[in-house]
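J.: Please find the sequence and the predicted model below.
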Amino acid sequence: MRLTFFILSVLLLASCSNNNTITLSGVITNPDSNVITLNIPYTQTHDTIATLAEDGTFKATIEISKPHMANLINGDAYLKLNLVPGANLNIKFDGIELKSGKAANVTITGEGSESSSLLLNMRNADTNNNLRAVLSLPTAEFEETVTSDAMLLSKMIEEFESSNPGNDTFIEMLRLEQKVLLAQKYDYFVMYHARFAPNDTLPIPEEYKTFSATIPTDNYEAFKEIRVYQQFVVNEHTSKIENQIKEEEIEERSAEFVNREIDIIKTLEVPQIVKDELGNRLLGSYTYQPDSIKNIMKERYTEIITNKKYTKAFTVLLAQLEKLQPGAIAPTFAYNDINGEKVTSEDLKGKVIYIDVWATWCGPCKAEIPHLKKMEEELHEQDIAFVSISVDNNKSAWEKMVAEKELKGYQLFAPNDWNSEIIKDYAIRGIPRFIMIDKEGKLVNANASRPSNPETKEKLIELANS
């Protein structure tokens, strides 16, 4: 009897152990990287879990105590999964296809793969990939398109629910996510339809403007699990906070405004995880702020942020920016130009260097191009090197725009887009970013004014003549 009890106990322990792990294996053809990383928003982890073998196969076992949404990442290719304890998933995809957004040939099989397969099927069923085209539709066609798509996805969720009982939390989160995505489309239609379809003069339905208000902002489990819902909640709180401060008639973007924003975040009746995200978003503008606001952020950020990952990142940023003060030796660069020729900062020493870090997908970047071209023409006889460094992830898109827009100066391409050296060296958090370097290779301003600002031309002439 004792032996039987012992054996049963061992089996139960083994079963519990197995149910707290998940095995991920498979093969990637045309991989975008030689490693597999896994991002789990709920636990705020982003870890390398496997290295690809020469034939593209991989295998990893991870500990997990409850179901969580996750992203399996290979370079710029990503796949959304629902990780269920005890699952054994086999995943196959083409890295180049998935990187470009095509997931039709992806397969997810194995024990516990049903919910991840649903996520994949929903991704492939979403026909609204060209958002600009959808937002350009007349109102009636837009409504028909987004409603039809929402109904299709809702039906897929219902069918999964009926054949896979016991997934109530997963289903609830999926439905919440779909509602947020629909709200986004309505919001974008309100904001951009007139620009994309200027000949459509029909009024936009009022319900588009109020649909977001029907979504609760207090599902904190979903907040930790679903990135798009987290962004929605942060947007809603940010909007309410800013409107409150405006009603108090405090000057926008002033030091007093930022102080009041921090005061309100501190007193919000929400979990700390929400305050962390609100505070981290506030810090995201740090590099673009005047010193008066930077000082407030440095002094008070720990009052609203306790997340160690965020506080550490901000500390690292401050250390980086300290090295980018005026008069410091500018970080060097070496990139190939549009003709494949290497251009380095050392090659341009003796000239004033004005750098534009940009990308073809960046609207504000493209808005500066006419001003930059005009300034280049007016100052072409000065000792000034105009250097545009693209951080596009699509090199052909960059090459096409350089040709079509007849861009002048030094047109350089930085590999690895947002992980490129220029981004890291200058602690860039958003583009366009303009950088001014003097003839001796010293920084004048690591966050210089844009070409559209008249002061930029004046400063460049002053430096060129010094």
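T.: Okay, I see it. Numbering: from 1, shown residues only.

J.: C-alpha only now, for contacts and for neighbours.
T.: Noted.

J.: ok, residue 407 - contacts?
T.: residue 373 (C-alpha atoms under 8 Å, 6 or more residues apart in numbering).

J.: switch to 10 Å and redo it
T.: 369-370, 372-373, 388, 401 (C-alpha atoms under 10 Å, 6 or more residues apart in numbering).

J.: One more: residue 208?
T.: 143, 182-190.

J.: 6 Å - rerun?
T.: The contact partners of residue 208, taken as C-alpha atoms under 6 Å, 6 or more residues apart in numbering, are residue 186.

J.: Tell me how far it lies from residue 188.
T.: 10 Å (C-alpha to C-alpha, to the nearest Å).

J.: okay, pairing it with this:
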Amino acid sequence: MKNPGPFLTTFFSAVITLNLFDCQVLATNSYDEIIITVQAFDFEPQEVELHLFNKIAVATPNEIGNSKIKTKAYGPAYYSLRSGRNRIEIYLLPGDSLHLDLNWGDPTGTVSFSGDRVVENQFLIDKHKAKEDNGWADFIGLYRSEPEEFQRKLDLGLYSIYSLIGELKSGGRADRTFVQMEMQYPDYRTALMAANYVQNHSRFNQVPPEDINYSEEEAQQSLLNLDNTNVDLLPLPVFREVLELHRRLIWEKRMNQEVYGQGYDIVMKERFRVLEKNFESGKIVEFIKFDYLSFLLRRSGPGDVDSHFAMFLAETENPVYIQAMKTDLKVWEPILPGMQVPDFKFENPDGDAIRLSDLRGKMVYIDVWASWCGPCRQEIPHWDKLVGEYSDRDIYFLAISLDATRESWESMLNSKEMKGIHVYAPGVWNSEFARHFNVRGIPRFILIDAEGRVILPQTERPSGNIRERLDQLLKS
């Protein structure tokens, strides 16, 4: 088994207290904690989760929909409160207690607040509604718009949000830090949308970027000209999004391209060197490193950059980054290379049960997919070609569907006549297999050895350079 690296040798756990209570009473709170209470109506009995950079607390509602989360606070912060696939953004300071009454089927449309930060959180709801009214919340519709219509939507949204900010300031009751951050929101959000317009318009309308009458270079330069040194804006989600795009543009324009192909470690060192050269603030650089490493971790696991995770954790003193990264690292522990995979049971197209143990004796290349997933469907011809090329080798090709219904899955199989072994995993994202392998997006490709142990919890697609890896493994 591969050594999982120094970052997995020790972990700390955040102190999270979860219990049920009478939602009509708001508890007193210590300054280093936050308390969130929820009364859900017409709710389905799903867990309520609190996210910062990742999930930091969970509560299970009682029989009448009451739930409570009490957890450590990390300064002024925008949190995401979630149940199932629904969510609502909230803002809290250390020591705050906030109560929400809502319907999880439409949280932003039904919520009412009491307790601390009512003004701030009602502003976030009003801002969300303004974005819906002006087309900002319709991601696909916004970017499908032609340039003039796109700009019109930006201007209308700006007018509405500036009006809300004016009311927030004149009211005089909102947290000063919150007001200062929200005053920056319009500039950062519109710059981000403009910088992404050409790429997304091309994608959604299937037109070449060069045929779009919109200056991508000018929009991206406007984003690069925004202040990227103000560490007080780091709690603001849109500021972090701007930093993420800023980072990608900097790497695209200013990295030494010759490092590619020299190994991931050399590439990572060059990327971090460019960050330190182009961003003045050490705290901003620290956040961008954290954000990028966390992205790699959630997408692919520790993989080839475990030394960089270890180095970052050794250098940073930010408790939020430490908790978030160690929490994400812990998720991968059961599926690191060499770990035994549970003997999951699936259903084949005939309705018969099939277990992973039925495939012992050969390596297994797994495709986790669904019929509704566009990128998954794009991989089908590459998958079929790969299966044909390796038909006489010691490898099984197993496609695990996360479709919501068997009918959708079977319809796709019948229409495409897809190759390989096909099985259905009931439960979609909550299926045992998806939860065990931390599947957060599809398609996802996994390699398991002939003894049922993990080779790689995430590997290349059929359309990528998977053949080189398979050939190497099949020779060993």
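T.: Arrived safely, thanks for sending. Since this is a predicted model, take the numbers as computed values, not measurements.

J.: Out of the contacts of residue 407 of structure 1, list just those in strands.
T.: Using DSSP state E, the subset of the contacts of residue 407 of structure 1 located in strands is residue 388.

J.: Now the contacts of residue 407 of structure 1 in TSV, please, with extra columns for neighbour count and distance to residue 308 of structure 1.
T.: Output for the contacts of residue 407 of structure 1, formatted as TSV (neighbours: other C-alpha atoms under 10 Å; distance: C-alpha to C-alpha, whole Å):
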residue	neighbour count	distance to residue 308 of structure 1
369	17	39
370	14	43
372	22	40
373	17	44
388	22	36
401	14	41
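
J.: Show me the contacts of residue 407 of structure 1 that map onto helices.
T.: Secondary structure from DSSP state H places 369-370, 372-373, 401 of the contacts of residue 407 of structure 1 in helices.

J.: which of those residues lies closest to residue 444 of structure 1?
T.: Closest approach between these and residue 444 of structure 1, by C-alpha to C-alpha: residue 372, at 18.5 Å.

J.: Which residue in structure 2 aligns with that closest one?
T.: Under the alignment by TM-score structural alignment, residue 372 of structure 1 pairs with residue 383 in structure 2.

J.: Let's verify the nearest residue to its match once chain neighbours are set aside: helix, strand, or coil?
T.: Sequence neighbours aside, residue 462 is the residue nearest to residue 383 of structure 2 in space, at 5.4 Å (criterion: C-alpha to C-alpha, 6 or more residues apart in numbering). The three-state label given to residue 462 of structure 2 by DSSP: H, G, I helix; E, B strand; the rest coil is coil.

J.: Check how far the lengthiest helix in structure 1 sits from its aligned residues in structure 2, on average.
T.: Ranked by number of residues, the top helix in structure 1 under DSSP H is helix 168-196. Here the mean offset of helix 168-196 of structure 1 against structure 2 after fitting is 2.2 Å, by mean C-alpha distance after the TM-score superposition for structure 1.

J.: which helices and strands sit right next to that helix?
T.: The helices and strands touching helix 168-196 of structure 1, judged by 3 or more C-alpha pairs under 6 Å, 6 or more residues apart in numbering; DSSP states H and E, number zero.

J.: what helix or strand does residue 39 of structure 2 sit in?
T.: Per DSSP states H and E, residue 39 of structure 2 falls inside strand 33-40.

J.: what's next to that strand, contact-wise?
T.: 65-73, 94-103.

J.: for whichever helix or strand comes after it, packing partners?
T.: Beyond strand 33-40 of structure 2 in the direction of the C-terminus, DSSP H and E gives the next helix or strand as strand 48-51. If you count contacts as 3+ C-alpha pairs under 6 Å, 6+ apart, strand 48-51 of structure 2 packs onto strand 55-59, strand 77-83.

J.: Would you reformat those as TSV and include mean neighbour count and distance to residue 393 of structure 2?
T.: Below are those laid out as TSV (neighbours: other C-alpha atoms under 10 Å; distance: least, C-alpha to C-alpha, whole Å):
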stretch	mean neighbour count	distance to residue 393 of structure 2
strand 55-59	21	42
strand 77-83	20	45
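
J.: Could I get those in TSV, plus columns for distance to residue 452 of structure 2?
T.: TSV is the format used below for these (distance: least, C-alpha to C-alpha, whole Å):
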stretch	distance to residue 452 of structure 2
strand 55-59	30
strand 77-83	34
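
J.: Which residue in structure 2 aligns with residue 175 of structure 1?
T.: By TM-score structural alignment, residue 175 of structure 1 lines up with residue 183.

J.: distance of the nearest residue to its match once chain neighbours are set aside from residue 173 of structure 2?
T.: Distance criterion C-alpha to C-alpha, 6+ apart; nearest residue to residue 183 of structure 2, sequence neighbours excluded, is residue 165 at 6.7 Å. Per C-alpha to C-alpha, residue 165 of structure 2 is found 13 Å from residue 173 of structure 2.

J.: So for the two, which sits in the more crowded spot?
T.: More neighbours surround residue 165 than the other of residue 165 of structure 2 and residue 173, with 21 against 13 (other C-alpha atoms under 10 Å).

J.: what helix or strand is that one on?
T.: Residue 165 of structure 2 belongs to helix 147-171, assigned by DSSP H and E.

J.: Show me which residues of that helix are buried.
T.: Within helix 147-171 of structure 2, the residues that count as buried by 16 or more other C-alpha atoms under 10 Å are 147, 150, 153-154, 156-158, 160-162, 164-165, 168.

J.: Neighbours of the closest residue to residue 76 of structure 2 other than its chain neighbours, how many?
T.: Closest residue in space to residue 76 of structure 2, ignoring its immediate chain neighbours: residue 93 at 4.6 Å, by C-alpha to C-alpha, 6+ apart. Residues within reach of residue 93 of structure 2, counting by other C-alpha under 10 Å, total 21.

J.: Wait, a strand at residue 321 of structure 2?
T.: No - remark: residue 321 of structure 2 does not belong to a strand; assigned using three-state DSSP, it is helix.

J.: excluding its backbone neighbours, what's nearest it?
T.: residue 290 (6.7 Å).

J.: The one you found: which element?
T.: helix 282-300.

J.: what comes into contact with that helix?
T.: Taking C-alpha under 6 Å, 6+ apart as the rule, helix 282-300 of structure 2 contacts residue 458.

J.: how far apart are the helix or strand following it and its match in structure 1?
T.: Sequence order places helix 306-315 as the next helix or strand after helix 282-300 of structure 2, per DSSP H and E. Compared with structure 1 after the fit, helix 306-315 of structure 2 shows a mean deviation of 5.8 Å (mean C-alpha distance after the TM-score superposition for structure 1).

J.: What are the buried residues along helix 306-315 of structure 2?
T.: For helix 306-315 of structure 2, the neighbour count (16+ other C-alpha under 10 Å) marks 306, 308-309, 312-313 as buried.
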